[in-house]
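Trainee: pasted the sequence and its predicted model underneath.
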Amino acid sequence: MADGRVERGNQTRRAVLERTMGIASVDGLEGLSLGKIASELGLSKSGVFALFGSKEELQLATVRAAVDVFVDEVVRPVREEPAGVEKVWRLCRHWLAYSGGRVFPGGCFFYSVSAEFDARPGPVRDEIVKVRDSWTRYVERVLDEARLAGGFRAGVDTDADVVPQLAFEMIALMDLANAEAVLHDDVAPYVRAGRGILDRLKAVAAAPERLPERPPTAADFVIPS
């Protein structure tokens, strides 16, 4: 009986977080309300409160749940691939598909909540900073693995700043693509970002011919209605 109650609690928690991730990607984490969520899901407010304790805890749990979704959509598909610039490209391509496919209805969850909390000190901002820093470090790691595997052309491979600079540029292109695509409900920013990232990788690659000849086209992105 105890196990049954625990499982029901876990199911309720998953249902709540599924809903809060979608809401937060559009309305922000401050748009979350224990009472509203309970009403929408046909749950008691006291039951939802018992699972999370406070609005801040609900916000933190939502951020952490979104990390799991992001990893499944963007990181895990390339995790076992051999190091190289091709892996870097596919990682970015998965990110563009994650944003363009509206895995979260508001586009990239972390772009949305970062803009919301970037100047608000506190535990929620700290958690978002940790997540964003982790993503940057992962992109840098994949790039550095490509460099160490001989994926960068001579001269570039010994530049100490090339990896953090490339990571910064690629993440900036992806973030801007997300912002413009969501604002204008248009896939063109994803195409432009893909072209920019691919051109940048070809410029440093030892074997640029291993990368796609052309970036994704508008036909490769379909924003759900």
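Mentor: That came through, no problem.
Trainee: alpha carbons only for contacts and neighbour counts from here, please
Mentor: OK.
Trainee: and the most centrally placed residue in the chain, how far is that from residue 42?
Mentor: Centroid-nearest residue in the chain: residue 70, 4.9 Å away (criterion: C-alpha atoms, centre = their mean). Look at residue 70 and residue 42: by C-alpha to C-alpha, to the nearest Å, they are 27 Å apart.
Trainee: ok, back up a step: for the residue nearest to the centre of the chain, which non-adjacent residue is closest in space?
Mentor: residue 98 (8.0 Å; C-alpha to C-alpha, 6 or more residues apart in numbering).
Trainee: now do the same contact list for that neighbour.
Mentor: Contacts were defined as C-alpha atoms under 8 Å, 6 or more residues apart in numbering; by that measure residue 98 touches 70, 73-74, 107-108.
Trainee: same list (these) but as CSV, adding distance to residue 50.
Mentor: As requested, those are arranged in CSV below (distance: C-alpha to C-alpha, whole Å):
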residue, distance to residue 50
70, 27
73, 30
74, 32
107, 30
108, 29
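Trainee: out of these, which is most surrounded?
Mentor: Greatest neighbour count in the contacts of residue 98, by other C-alpha atoms under 10 Å, goes to residue 108: 26 neighbours.
Trainee: take the one below as the second:
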Amino acid sequence: MRKGELTRQAILDVAVRMARYSGLSGLTIGSLAAAADMSKSGLFAHFRSKEALQLACMERNSEQFIDEVFRPALGKPRGIARLQALVENWMAWYSRPGGCLYLAAAAEFDDLTGPLHDLMVAEQRQLLDSLARIAATAVEAGELDEDTDVFQVAQEVFGILLSYNWMSRILSYPDAADRAWAAFNRLIDSHAVASRRV
């Protein structure tokens, strides 16, 4: 990676940390320049506009999510073990200081139009599709019934994760993780092949 690309990535890492606290709307070239110890003109040369900065920040957040949540889970055996690892990693992601930029972006841009909204929606759909594909590996492995609606499983797992985030971060319930795992296990058991239910 060239020096300019390394510098841009380091700037975006700072931007993602800031946006977790202030949201993407609170992220400006001026505030980021101060946090990254750069001049506004130097930062402007990398991004040219606030919207370009916000889009790049969202894309960097997705790269970090893949590296920290999906990639380690894909190292697990196909099937339920992979889905469990994904949920565990995702819960850890939600526990990071400042919260989840995916959720912040969804709250900020759900009723707006334009590139930020469109990227937010595309990323959320990709997350659900990825969950469904991982659930499909459990069907292929013979761990879940062959008639399992994997997109339904994906939506329910996503709902469990969102609920966990709310119960843990907003309400500070100490048993939020235990309840999330209870819901996940109940979901998996409801689709498990007969040999796994006994």
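Mentor: Received it, and whenever you're ready, just let me know what you need. Please read these numbers as outputs of a predicted model, since none were measured by experiment.
Trainee: out of the contacts of residue 98 of structure 1, who's nearest residue 198 of structure 1?
Mentor: Distance to residue 198 of structure 1, by C-alpha to C-alpha, is smallest for residue 74 among the contacts of residue 98 of structure 1, at 17.2 Å.
Trainee: what is the neighbour count of the spatially closest residue to residue 148 of structure 2 that is not a sequence neighbour?
Mentor: Nearest non-adjacent residue to residue 148 of structure 2, counting by C-alpha to C-alpha, 6+ apart: residue 191, 6.4 Å away. Residue 191 of structure 2 has 20 neighbours, counted by other C-alpha under 10 Å.
Trainee: in structure 1, what residue corresponds to residue 191 of structure 2?
Mentor: Correspondence of residue 191 of structure 2 to structure 1, assessed by TM-score structural alignment: residue 204.
Trainee: so the helix ranked longest in structure 2 matches what in structure 1?
Mentor: Ranked by residue count and defined by DSSP state H, the top helix of structure 2 is helix 115-140. Counting by TM-score structural alignment, helix 115-140 of structure 2 falls onto residues 123-148 of structure 1.
Trainee: where along structure 1 do the helices fall?
Mentor: Assigned by DSSP H, structure 1 shows helices spanning 2-27, 34-41, 45-52, 55-70, 85-100, 109-117, 123-148, 162-184, 188-204.
Trainee: and the last one, how far from structure 2 on average?
Mentor: Meaning helix 188-204 of structure 1. Its matched residues in structure 2 lie on average 1.7 Å from helix 188-204 of structure 1 after superposition (mean C-alpha distance after the TM-score superposition for structure 1).
Trainee: mind listing what the residue opposite residue 85 of structure 1 in structure 2 once aligned touches?
Mentor: In structure 2, the residue matched to residue 85 of structure 1 (TM-score structural alignment) is residue 80. By C-alpha under 8 Å, 6+ apart, the contact set of residue 80 of structure 2 is 135, 137-138, 143.
Trainee: ok, residues contacting stretch 185-192 of structure 2?
Mentor: Counting by C-alpha under 8 Å, 6+ apart, 143-145, 148, 153, 156, 196-197 sit against stretch 185-192 of structure 2.
Trainee: ok, now with 7 Å
Mentor: 143-145, 148, 197 (C-alpha atoms under 7 Å, 6 or more residues apart in numbering).
Trainee: same thing with stretch 8-28 of structure 2?
Mentor: With contact meaning C-alpha under 7 Å, 6+ apart, stretch 8-28 of structure 2 is reached by 32, 36, 46, 50, 54, 57, 60-61, 98-101, 104-105.
Trainee: could you tell me where it falls in structure 1?
Mentor: Using TM-score structural alignment, stretch 8-28 of structure 2 pairs with 13-33 in structure 1.
Trainee: flag every buried residue along that stretch.
Mentor: For stretch 13-33 of structure 1, burial by neighbour count (16 or more other C-alpha atoms under 10 Å) applies to 13, 16-18, 20-29, 32-33.
Trainee: swap in stretch 150-160 of structure 2?
Mentor: Buried residues in stretch 150-160 of structure 2 (16+ other C-alpha under 10 Å): 150-151, 153-154, 156-158, 160.
Trainee: is it possible to get CSV of those that adds distance to residue 111 of structure 2?
Mentor: Below are the buried residues of stretch 150-160 of structure 2 laid out as CSV (distance: C-alpha to C-alpha, whole Å):
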residue, distance to residue 111 of structure 2
150, 28
151, 25
153, 27
154, 24
156, 24
157, 24
158, 21
160, 24
